[in-house]
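Q: Test case, fold it:
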Amino acid sequence: MDRLQQAIQKAREERNSRQQSQPVSATEARQPPAQQVSVDEDIWLAVPEIKIEKHLISRNRLMSFYGGADASPYDMLRTKMLQQTLSNDWHRIALTSPYSGCGKSTTAANLAFSLGRQEELRTIVIDFDMRRRGLAEILKQTGSHSMADVIQGAVPFREHAVRYGNNVIFGLNYASTRNPAEILQSRRAIEFLEQLEADYKPDVILFDTPPLMMSDDSHGFLRNVDCALLLAAAEETSIDHIDVAEQQLAELTSVMGIVLNKCRYISGTFGNEYGYY
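A: Below is the predicted model:
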């Protein structure tokens, strides 16, 4: 706790230093003092910030990074997702798929950047597909630990996590884990999530979870989320696999919907030709 308070205090001092170094105009001087920044914001700002290299945006298909026409499919998915979360008071959302290769990690990253452009929302993205470095590889981030280490108490989340902007935090895997099923189904995983919500108070937590039909890694954990999106790859994932995966998912949590990824959309499908983007 002392280290957490020190990190919060450091973030507060750095922010105050930046504010004091900026010249104050006469108009600003007459304004009443702004409301003090909450402790919640200090906790978020204490998480190390990352920058995304520009060359990765196109290469790794981070289409929602800048917004605009290219981001419209993910922005529409974001809006539909948020409508359901508000209607049902959902906060924990899992992304899964029948098998690997359906693009769920890429979708998780794009949803994170799309949600990040809504400044009033706070989003945490956790990579619980612990057998690989999915999101860390997409974002080209390096480190020494995994989310398994965080759950098991080897490293605090605040030291492991990285922040993009002021309202998106990523929990990544920098190394693979040999026994993710046992870790994800443990009491420690539940306690970690409860503490995460208590400390950071996110509006949305996205979980990049393991494929349903390759192992039992996600089956126990999915009971701890409010809902899930099922990702399928166009022209790759069979109807039978989608049907079986959806049935399995429905036994574990609420199915928010099925996302057909890797589609070739007809021109104008998302309103680009009408100048909406």
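
Q: Please make it C-alpha for all contacts and neighbour counts, starting now.
A: Will do.

Q: residue ranges of the helices in the protein, please?
A: Secondary structure of the chain (DSSP state H): helices at 2-21, 26-30, 39-45, 54-59, 72-88, 104-116, 134-139, 147-151, 157-160, 180-184, 187-200, 239-250.

Q: Can you lay out these as JSON lines showing mean neighbour count?
A: Formatted as JSON lines, these follow (neighbours: other Cα atoms under 10 Å):
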{"stretch": "helix 2-21", "mean neighbour count": "13"}
{"stretch": "helix 26-30", "mean neighbour count": "9"}
{"stretch": "helix 39-45", "mean neighbour count": "19"}
{"stretch": "helix 54-59", "mean neighbour count": "11"}
{"stretch": "helix 72-88", "mean neighbour count": "15"}
{"stretch": "helix 104-116", "mean neighbour count": "24"}
{"stretch": "helix 134-139", "mean neighbour count": "20"}
{"stretch": "helix 147-151", "mean neighbour count": "22"}
{"stretch": "helix 157-160", "mean neighbour count": "18"}
{"stretch": "helix 180-184", "mean neighbour count": "20"}
{"stretch": "helix 187-200", "mean neighbour count": "14"}
{"stretch": "helix 239-250", "mean neighbour count": "16"}
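
Q: please give me the structure for this one as well, since I'd like to look at both together:
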Amino acid sequence: MDRLQQAIQKARKERDSRQQVQPPLPLTEEQRHIPQDNVDEDIWQAVPEIKIEPRLISRKRLMSLRGGADATPYDMLRTKMLQQTLTNDWHRVALTSPYSGCGKSTSAANLAFSLGRQEDLRTIVIDFDMRRRGLAEILKQTGEYSMADVIQGHVPFQEHALRHGNNVIFGLNFSSTPNPAEILQSRRTIEFLEGLETEYKPDIILFDTPPLMASDDSHGFLRNVDCALLLAAAEETSIDHIDVAERQLAELTNVMGIVLNKCRYISGAFGNEYGSY
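A: Modelled structure (predicted):
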């Protein structure tokens, strides 16, 4: 019995000694001014900066671009999304809808701008709805290639992408792709995403993905994301369509939630107001 107690005490001492953290060495004056992720910063800054015309804010409903009271709904969505991603260690988030016209691309753009105001987060937004220009049309950007060209190796991502501020990168489609389902389900797409995460180390990757009931484009790809938001249009998308789409989505990935878009409400509908609310 004495031997057992001695062994236990010895093990405790060894464990305690391993848990003692040595104090870090003080940084030199030169080290204090060297960014710890200098290589990543250079890679992000090498991406060309996007230019968005101010008139598009109201015309394309880019309410999160400048922040403020008008951005509150998207800021709330951003915060709720980040709470779930941090809790579950999720990084790849898809936005989809039952059919087109639910406003998922507009929501993806606004959510990206809202995330961009979180200076300690890095976000990459990829438009995988390859049958149309989508985000490129909303942001009024022009170019020669699409994300299909990037995946197939016709153009490097860093030459095709556009950067907003210091911490948001967009991968857009400047032309439509005739066979997106085959591309999204290919091994090349998986390798592209793995390379993107290794090189750019984003905290969040947002995917604007095709509607679930319009084609099979999303069905082969959504297994590669951690979770998805389902967007529905108020007074347009039926409960039956939402139910079917949610069940389809749950078979492919984790359903983070359902966002009811295009809602109409009057000021003060949510109770007491104060400040800019």
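
Q: Fetch the TM-score of the aligned pair.
A: Scored by TM-score structural alignment, normalised by the length of the first structure, the superposition of the two chains gives a TM-score of 0.87; 248 aligned residues with a Cα RMSD of 1.6 Å.

Q: if we can go back for a sec, Throw the helices of the first structure into CSV and include distance to T209 of the first structure, thanks.
A: What follows is those, written out as CSV (distance: least, Cα to Cα, whole Å):
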stretch, distance to T209 of the first structure
helix 2-21, 28
helix 26-30, 48
helix 39-45, 24
helix 54-59, 23
helix 72-88, 17
helix 104-116, 9
helix 134-139, 10
helix 147-151, 12
helix 157-160, 18
helix 180-184, 10
helix 187-200, 13
helix 239-250, 12
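
Q: Identify whichever of the ones you listed lies nearest to N261 of the first structure.
A: Smallest distance to N261 of the first structure across those (Cα to Cα): 8.5 Å, for helix 104-116.

Q: The closest one packs against which elements?
A: Judged by 3 or more Cα pairs under 8 Å, 6 or more residues apart in numbering; DSSP states H and E, helix 104-116 of the first structure is in contact with helix 72-88, strand 92-96, strand 123-127, helix 134-139, strand 168-171, strand 204-208.

Q: what would the ones you listed look like in CSV with distance to H160 of the first structure?
A: Converted to CSV, those look like this (distance: least, Cα to Cα, whole Å):
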stretch, distance to H160 of the first structure
helix 72-88, 26
strand 92-96, 20
strand 123-127, 11
helix 134-139, 12
strand 168-171, 7
strand 204-208, 16
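
Q: which stretch among these comes nearest T237 of the first structure?
A: Here strand 92-96 is closest among these (Cα to Cα), at 13.1 Å.

Q: for the closest one, packing partners?
A: If contacts are counted by 3+ Cα pairs under 8 Å, 6+ apart, strand 92-96 of the first structure sits against helix 104-116, strand 204-208, strand 227-233.

Q: do you know which of the ones you listed lies nearest L249 of the first structure?
A: That would be strand 227-233 among those, by Cα to Cα, at 7.7 Å.

Q: who touches that closest one?
A: Residues from elsewhere that reach strand 227-233 of the first structure, judged by Cα atoms under 8 Å, 6 or more residues apart in numbering: 90, 92-98, 101-104, 242, 245-246, 249, 253-263.

Q: check contacts around I266 of the first structure.
A: Going by Cα under 8 Å, 6+ apart, the list of residues near I266 of the first structure is empty.

Q: If you could redo that for F221 of the first structure, that was the one I meant.
A: L184, Q185.

Q: aligned partner of it in the second structure?
A: For F221 of the first structure, the aligned position in the second structure is F221, judged by TM-score structural alignment.

Q: For that match, give its distance to D129 of the second structure.
A: Applying Cα to Cα, to the nearest Å, the value for F221 of the second structure to D129 of the second structure is 11 Å.

Q: try K104 of the second structure
A: K104 of the second structure is 10 Å from D129 of the second structure, by Cα to Cα.

Q: go on, E53 of the second structure?
A: From E53 of the second structure to D129 of the second structure the distance is 23 Å (Cα to Cα).

Q: surely D203 of the second structure meets T123?
A: Yes. Checked against Cα atoms under 8 Å, the pair D203 of the second structure and T123 is within contact range at 6.0 Å.

Q: ok, these two, which is more surrounded?
A: Applying other Cα atoms under 10 Å to D203 of the second structure and T123 shows that T123 carries more neighbours, namely 24 against 19.

Q: quick one: what's aligned to A94 of the first structure in the second structure?
A: Checking with TM-score structural alignment, A94 of the first structure has A94 as its match.

Q: what's around that match, how many residues?
A: Quick note: A94 of the second structure (other Cα under 10 Å) scores 29 neighbours.

Q: these two touch, right, it and P210?
A: No. Using Cα under 8 Å, A94 of the second structure is not in contact with P210, being 9.8 Å away.
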